[in-house]
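# what's the 3D shape of this:
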Amino acid sequence: MKTATANIDLNALAHNLSVIKYKAENSKVLAVLKANAYGHGLARIAKALSQYKVQADAFGVARIDEALELRSEGVSKPIVLLEGFFSELDLPVLAVNNLQTVVHNREQLNAILDAELTEPLKIWLKVDTGMHRLGVNAEEFDEFYHALNQSENVHKDIIIMSHFSCADDLTSERTNAQLRVFSSITKSLPNEKTLANSAAICAWPESHYDWIRPGLMLYGVSPMQNADRDDLAIQPVMNLQSSVIAIRQIKKNEAVGYGAAWVAKEDTTIGVIAIGYGDGYPRHAQNGTPVLLNGRIVPLVGRVSMDMITVDLGNSCQDKIGDIATLWGQGLPVEEVAKHSTTIPYELLCNITRRVHMGIL
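Predicted structure coming up:
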């Protein structure tokens, strides 16, 4: 028997990157590796995406420590800090390690203009087109752009970027509105531009521009609302599995687990699987959450414990102790588990804990 294991399918990763490139063949790829590459292993994923026949052109991370970890692991491709830097003390570190940074506020602008650097920085200037989270206001854009363009601390090939708020929802008018704002601000500029996240790569080809920024889609998860994931032709990269460690006969009206949260409606068989919220399996997964076991879906029953879950195997099951259950992955998309857990796939992937063994397929 084995305990919780997240097997990472690098062939699926390569396949997904090829699908992404096919959808936006004229754009370069900034692969988003935030949060330990969405739980898949930061250095592992970066190295794989640097070695395929079709490769990522650059990597996006959230924090400087993620970027420095990649450099320490020998990753030489461009790395972009998607939230920018948090202190002027970071700027010499960026210059020495050839790290690129997003600029989205005046404090960052002033720090760059006032810095004494040995090498100029590559800048991605973020403009707020309607997300209203990060980015300079449209009215400030020209000021920021010209100040950076004239600074000796900045490479002249500034990349201009923004971020969609509703690209996954084809019924929303906000994406078209953001496209119009971005075009009006940047259409007269020769700089490279980037706007498309995973959802926009799939559904908004007019947003592809010079760079695309796949995240969720790269890991084989659908970024779209109310869409058939099979149409996207992507494959799950993470396969989260664990073993059945006990099988018990349960009588009608007997309860299972903490709080007696599930009561058998008939005589049945319960399987206990060695995974729980201590491994990152969602604590709030509801009764009926699907688990894949021996080629069929069995429902979660009872509350998720720290180290175990229970599933209803039915009256005539042939399952045995030691059988391997898939919690999500090939044959059971993480999106389905998220729907039953009142959360989103991002959270499930990123919440995998240290005690889960990471394997490579």
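
# Every contact and neighbour count from this point should use C-alpha atoms.
OK.

# isn't Gly302 right next to Gly257, touching?
Yes. Using CA atoms under 8 Å, Gly302 makes contact with Gly257 at a distance of 5.3 Å.

# Mutual contacts of these two, please.
Overlap of the contact sets of Gly302 and Gly257 (by CA atoms under 8 Å, 6 or more residues apart in numbering) consists of Thr310.

# and those two? which has more neighbours close in?
Using other CA atoms under 10 Å, the more surrounded residue of Gly302 and Gly257 is Gly302, with 23 against 16.

# out of everything not next to it in sequence, what's closest to that one?
Trp262 (4.8 Å; CA to CA, 6 or more residues apart in numbering).

# To check against the first, give me the structure of this:
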Amino acid sequence: MPPVNAPYRPEGLTARPLHARVDPDAVAHNLARLRKALPASGAAPRLWATVKADAYGHGVRRILPALRGADGLAVLHLDEARACRRMGWQGPVLVYGGLYSPADALLLDASGLHLVITHAAQLEWLAQAPLSQRPAVWLRYAGDIHHTGFAAQAYRAAYEAASAMSRRGLIGEVGHLNHYARADEPGGVDGADALFRDVIAGLPGPVSTSNSAALLKHGARAADTQWVRPGLALYGASPFADTSAAQLELRPAMSLHSQLVGIQRVPAGAGVGYGGAFTVQQAMDVGIVTCGYADGYPRHAPTGTPVIVDGVRTRLLGRVSMDMMAVDLGPVPHACIGAPVTLWGAGGLAVEEVAASAGTIAADLLTGLSARVPVQLADAH
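Presented below is the predicted three-dimensional model:
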């Protein structure tokens, strides 16, 4: 029988020893770090803290106190904006998705809303709606990402229509917004920013650019910008493949923890996990961790994905199943049932490293954490 060391679990956690830990202090630290990346000369841009997808899986309610230093919040849709108001946020709220139908205009019942406008019909819906509040609008340029927004040849006509509505008192100020497709690359915003500036040349109104990658790699570009919109870096993950969060002086705001719940001595030639995806070359000890794809851990994470067991870095073996995964205990011969396991975000194991091993990005893991994983707040420092 393998040795057992089942530690005491904090009150409030479920019987299953899997939980995420969220650190609001880390979010506050990262916000301050991003402010330092803003241009030092002239009027520094204001900062929207992007909290869509429930603050990248961290929980808006949990981290909202840490965002007191932000100038505004950015969300995807109006329901998220209204939720922020109910939580007590009184500052501006940018709504990336704008309006999805004419009925959405009925939700514009709070002050300080800023709507991103991506097509002409949204302006028509606003013009026809009996608005109790006048939202500011930001015209999105389609740019080099070509997701939503106005193409260069349609942009000025959209601006004239929005400006006419503003003069009639139907909406508030009209601004210009761009999102870069390749901000994580050296020189990745140069051409895109130049084209954007040509499109809006001579048009009054504030400008908003720069996600986390653009701000950290091309911060000087924000000198002629009134608002920046970081997201991922607020939560302590690097947006770059070649630069770690630690190198960027960011602190991870979420960590995922579990325990060993089983130890198997597996003979040479045997397979581990579904389909025997990992074949044992020499007899070895395999640890079983209670965490699987139903918890948000990527099923496609391959053998070799890093895991920390009892403070020692080791690797995932075979396929991740719904509720558990197997890990190599060769580097951790002292491990026993109940040994702590870190899956990402602590002990030097960055979420972006795990994501890269699984062929995805950090935001995919953070936002994909399952509702069945209990979350606790880290102790305040």
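
# Could you find the counterpart of the residue nearest to Gly302 of structure 1 in structure 2?
Here Trp262 of structure 1 is matched to Phe278 in structure 2, going by TM-score structural alignment.

# Could you report the neighbour count for that match?
19.

# gap between the residue opposite Asn110 of structure 1 in structure 2 once aligned and Arg21 of structure 2?
Aligned by TM-score structural alignment, Asn110 of structure 1 pairs with Glu124 of structure 2. As judged by CA to CA, to the nearest Å, Glu124 of structure 2 and Arg21 of structure 2 stand 45 Å apart.

# More neighbours: the two, which one.
Under the criterion of other CA under 10 Å, the comparison of Glu124 of structure 2 against Arg21 puts Arg21 first, with 19 against 14.

# what does stretch 110-119 of structure 2 contact?
Under CA under 8 Å, 6+ apart, the answer for stretch 110-119 of structure 2 is 81-82, 90-99, 123, 133-141, 148-150, 177.

# Filter these down to the buried ones.
Among these, those buried by neighbour count (16 or more other CA atoms under 10 Å) are 81-82, 92-96, 98-99, 123, 133-141, 149-150, 177.

# show me what contacts the aligned residue in structure 2 for Leu195 of structure 1?
Aligned counterpart of Leu195 of structure 1 in structure 2: Thr209 (TM-score structural alignment). By CA under 8 Å, 6+ apart, the contact list for Thr209 of structure 2 reads Leu177, Asn178, His179, Tyr180, Ala222, Thr225, Trp227, Val228, Arg229.

# try Val373 of structure 2
Leu18, His19, Ala20, Asp295.

# secondary structure element for the aligned residue in structure 1 for the third one?
Counting by TM-score structural alignment, Ala20 of structure 2 lines up with Ala6 in structure 1. Ala6 of structure 1 is part of strand 5-8 when elements are defined by DSSP states H and E.

# Counterpart of Met238 of structure 1 over in structure 2?
Aligned partner of Met238 of structure 1 by TM-score structural alignment: Met254.

# Run a quick check on that match versus Pro24, I expect a contact.
No. Met254 of structure 2 sits out of contact with Pro24 when judged by CA under 8 Å, with a separation of 9.1 Å.

# secondary structure class for the residue nearest to Glu266 of structure 1 when sequence neighbours are not counted?
Spatial nearest neighbour of Glu266 of structure 1, chain neighbours left out: Lys252 (4.1 Å); criterion: CA to CA, 6+ apart. When classified by DSSP: H, G, I helix; E, B strand; the rest coil, Lys252 of structure 1 comes out as coil.

# and what of Ile245 of structure 1?
strand.

# Assess the claim that it and Ile324 are in contact.
No. In this structure Ile245 of structure 1 lies outside contact range of Ile324 using CA under 8 Å: 9.6 Å.

# residue in structure 1 matching Leu365 of structure 2?
Under the alignment (TM-score structural alignment), Leu365 of structure 2 maps onto Leu348.

# Can you tell me the element that match falls in?
Leu348 of structure 1 belongs to helix 345-350, assigned by DSSP H and E.

# contacting residues around Tyr209 of structure 1?
Counted by CA under 8 Å, 6+ apart, Tyr209 of structure 1 has contacts Ser27, Glu192, Lys193, Thr194, Leu195, Ala196.

# Measure how buried the second one is and give me the count.
The number of residues packed near Glu192 of structure 1 is 15, by other CA under 10 Å.

# Find the residue closest to it in space, skipping its chain neighbours.
Per CA to CA, 6+ apart, closest to Glu192 of structure 1 is Ile159, 5.1 Å.

# Residue in structure 2 paired with that neighbour?
Matched to structure 2 by TM-score structural alignment, Ile159 of structure 1 sits across from Gly175.
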